[in-house]
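Undergrad: sharing a sequence plus its predicted fold:
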Amino acid sequence: MGSETVIYSGVGADADPWHDLPRTSARLADVLGDAGALQIVSSADALAALLDQVGVLVVNASANRGGPTPADQQFGRLVERFLAGGGGLLAVHSSTIAFPGLQSWHQTVGASWEQGRTFHPPLERTLVRRTEVKHPIADGMGDFWVEDERYTDLLLVDGIEALYEHTHDGVTHPLLWAREVGGGRVVYDALGHDERSYDAPERVELLRRSAGWLRG
């Protein structure tokens, strides 16, 4: 496992019309770049060429299609190899939409966007609540306000323990969790629709703490 941070920023089949991934990837780079070398890539081939140098892989991607592509399969194998080597994966926001039909990806992240079930209330200033789950990423932090989308009714794998959650129509839904998968560590952060999300200092702190935990 290397020491660099690499952001996989979706383009083409790994993007959608609703998320400005180049802009949010640039903000992620601003937040995480202080920790050391950082690169942004947009293809599985480019990621494969760097993988041995990577300590933290950030995935900021999406999709507007119904099934996997050969590149998805390649990406899934790269992620499995990366985690098996002790790497740390940070998946943000629409990455639960990305690589549709690639079950290994959604099992790794811990959730997927299910058409006809998953939704989000209108983007607005909202309170994100700290749960009682103890974890180094969030210990000592509390609730905070952020202007963002709140993914609701994601299809979750068993055993998810949220560090942060939101409430919609009286029901709580997880927004951020951390887990160990396949020899490595994984954090999913459902926030990050656009640049406004990165204006919340608490969100920035969570991202930096997440990267630190993923490095072990």
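TA: Yep, it's here.

Undergrad: CA only for contacts and neighbour counts going forward, please
TA: Will do.

Undergrad: wait, residue 181 touches residue 81, no?
TA: No: Residue 181 lies out of contact with residue 81 (CA atoms under 8 Å); the separation is 11.5 Å.

Undergrad: any common contacting residues for these two?
TA: Listed contacts common to residue 181 and residue 81 are nil; contacts here mean CA atoms under 8 Å, 6 or more residues apart in numbering.

Undergrad: quick one: the helices in the protein?
TA: Per DSSP state H, the chain carries helices over the ranges 21-32, 44-50, 70-84, 103-109, 201-214.

Undergrad: now do the buried residues in the third one.
TA: For helix 70-84, a neighbour-count test (16 or more other CA atoms under 10 Å) marks 72, 73, 75, 76, 78, 79, 80, 81, 82, 83, 84 as buried.

Undergrad: between the two ends of stretch 32-52, how far is it?
TA: Length of stretch 32-52, first residue to last, CA to CA, to the nearest Å: 19 Å.

Undergrad: which ones are touching residue 184?
TA: By CA under 8 Å, 6+ apart, the neighbours of residue 184 are 82, 83, 84, 85, 86, 87, 88, 89.

Undergrad: okay, the angle between the top strand by length along the chain and helix 70-84?
TA: Secondary structure of the chain per DSSP state E: the longest strand is strand 171-181. Inter-element angle recorded for strand 171-181 and helix 70-84: 70 degrees (by axes from the mean of the first three to the mean of the last three CA atoms, to 10 degrees).

Undergrad: would you mind measuring from residue 74 to residue 105?
TA: Distance from residue 74 to residue 105, by CA to CA: 11 Å.

Undergrad: typo on my end, it should be residue 184
TA: The value you get for residue 184 to residue 105, if CA to CA is used, is 14 Å.

Undergrad: and residue 146, by the same measure?
TA: 27 Å.

Undergrad: repeat for residue 34
TA: For residue 34 relative to residue 105 (CA to CA), the value is 28 Å.

Undergrad: could you do residue 42 as well?
TA: Using CA to CA, one gets 17 Å for the distance from residue 42 to residue 105.

Undergrad: compare the two and say which is more crowded by neighbours.
TA: Applying other CA atoms under 10 Å to residue 42 and residue 105 shows that residue 105 carries more neighbours, namely 23 against 18.

Undergrad: structure B:
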Amino acid sequence: MTGEAVATVRAMLVIGGGYHDFDLVRRRLLDLLGEQERIRTICTHDFRDQDALAAANFLITYTTNIFPDAQGLRILEQFLAGGGRWLAIHGSAAYIEFSGPEVEIGGIRLPGLTDTPDRHPGYMDLLGCRFLSHLARQPFTVHPVSDHPLVAGLPPFEVVDEPYILELRGESEILLESRYTGEAPGYVKGPWLEDVPRPQAVLHRHGAGEALFLAPGHSCGRYDMQPFIAEIEPQVGPWDSPAYLELLRRAIRWGAHLTVGVP
């Protein structure tokens, strides 16, 4: 063997929580990560493997109601401050709990309205945004609004997804936007009737590192809404969309500190 060894990228993939098709998303992300020979990935369902996080260069999360403990939050802050990059998708910005009496929404009986109190402020500050609620799942168009390499030259594309309403935390660069208004069925917060741009990709810098949040990414399998409903029609969301997968490819190269847009 001759020549200088090529450094590998240590990625940590955290996928877990509830109400989403985590198996489908895990497969899609591992396929995309596997396209980059330099990336070596550890998979887990929460933040308890703090040694893996401390050793990682790149963190990817697709979670709902999964958060690090106090020590894990310190490690996450150090990870970003030291130059790590965090790709957080969809529910990774969400903390939800149920409030009030039982309600039935779209044939699904819930133990109350879905509320999103700010229970994890340190985590949300590091991410740069927080989920508040969403409109009913529907098609909408996502538009690039930046010349950042992550989205430069990317045409507008349509997704069938949950239109997210976000609260921004600290200074951020908005890379993708959409516009929509409407009710937020089943949520405490809403309706959202003001016709304003809605961030879909938020880039937040912390120290030498960066966090990129992508709002689109909903997917739900036939049995993923149990115990609230026995079966639903599977929802693949944008995970079969060529434009969305191209965005994720760019995000993975960005997270690995590789040149974005180069295969």
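TA: Yep, it's here. Predicted model only: the values in this text are computed from it and were never measured.

Undergrad: quantify their similarity with the TM-score.
TA: Comparison of the two superposed chains (TM-score structural alignment, normalised by the length of the first structure) gives a TM-score of 0.82, and 199 aligned residues with a CA RMSD of 2.3 Å.

Undergrad: coming back round to it: pick the one among the buried residues of helix 70-84 of the first structure closest to residue 198 of the first structure.
TA: residue 79 (25.7 Å; CA to CA).

Undergrad: quick one: what's aligned to that closest one in the second structure?
TA: Using TM-score structural alignment, the equivalent of residue 79 of the first structure in the second structure is residue 76.

Undergrad: how about its match, what does it touch?
TA: Contacts for residue 76 of the second structure were tallied using CA under 8 Å, 6+ apart; they are 53, 54.

Undergrad: one more time with 10 Å, if that's ok
TA: 47, 50, 53, 54, 59, 68, 70, 82, 84, 86, 123, 126 (CA atoms under 10 Å, 6 or more residues apart in numbering).

Undergrad: between the longest strand of the first structure and helix 201-214, how many degrees?
TA: 30 degrees.

Undergrad: show me what residue 127 of the first structure aligns to in the second structure.
TA: That one, residue 127 of the first structure, aligns with residue 141 by TM-score structural alignment.

Undergrad: leaving out the residues flanking it, which one is nearest to that match?
TA: Nearest residue to residue 141 of the second structure in three dimensions, chain neighbours excluded: residue 158, at 4.2 Å (CA to CA, 6 or more residues apart in numbering).

Undergrad: same check on residue 22 of the first structure?
TA: Closest residue to residue 22 of the first structure apart from its sequence neighbours, by CA to CA, 6+ apart: residue 9 at 6.8 Å.

Undergrad: just checking, that neighbour touches residue 27?
TA: No: assessed by CA atoms under 10 Å, residue 9 of the first structure is found out of contact with residue 27, at 11.5 Å.

Undergrad: which part of the first structure matches stretch 240-253 of the second structure?
TA: Aligned by TM-score structural alignment, stretch 240-253 of the second structure falls on residues 199-212 of the first structure.

Undergrad: mind checking how far that stretch is from the chain centre?
TA: 13 Å (CA atoms, centre = their mean, to the nearest Å).

Undergrad: stretch 91-108 of the first structure now?
TA: Per CA atoms, centre = their mean, the centroid offset for stretch 91-108 of the first structure relative to its chain is 9 Å.

Undergrad: which residues does the alignment partner in the first structure of residue 35 of the second structure contact?
TA: Structural alignment (TM-score structural alignment) places residue 35 of the second structure against residue 34 in the first structure. Contacts for residue 34 of the first structure (CA under 10 Å, 6+ apart) come out as residue 208.

Undergrad: please report the distance of residue 34 of the first structure from residue 212 of the first structure.
TA: Using CA to CA, residue 34 of the first structure is found at 11 Å from residue 212 of the first structure.

Undergrad: if we can go back for a sec, now do the contacts for the equivalent of the residue nearest to residue 141 of the second structure over in the first structure.
TA: Aligned counterpart of residue 158 of the second structure in the first structure: residue 145 (TM-score structural alignment). Contacts for residue 145 of the first structure (CA under 10 Å, 6+ apart) come out as 124, 125, 126, 127, 128, 129, 197, 200, 201, 202, 203.

Undergrad: for the first one, give its distance to residue 41 of the first structure.
TA: Think residue 124 of the first structure. Going from residue 124 of the first structure to residue 41 of the first structure by CA to CA gives 30 Å.

Undergrad: more neighbours: the two, which one.
TA: Higher neighbour count among residue 124 of the first structure and residue 41: residue 41, with 16 against 12, using other CA under 10 Å.

Undergrad: map that one across to the second structure for me.
TA: Match for residue 41 of the first structure (TM-score structural alignment): residue 44.

Undergrad: not counting sequence-adjacent ones, nearest residue to that match?
TA: residue 14 is the one closest to residue 44 of the second structure (CA to CA, 6+ apart), at 5.0 Å.

Undergrad: and for the one you found, the neighbour number?
TA: 21.

Undergrad: the alignment partner in the first structure of it: what's it in contact with?
TA: By TM-score structural alignment, residue 14 of the second structure lines up with residue 8 in the first structure. Residue 8 of the first structure makes contacts with 14, 25, 39-44, 46-47, 57-61, 91, as judged by CA under 10 Å, 6+ apart.
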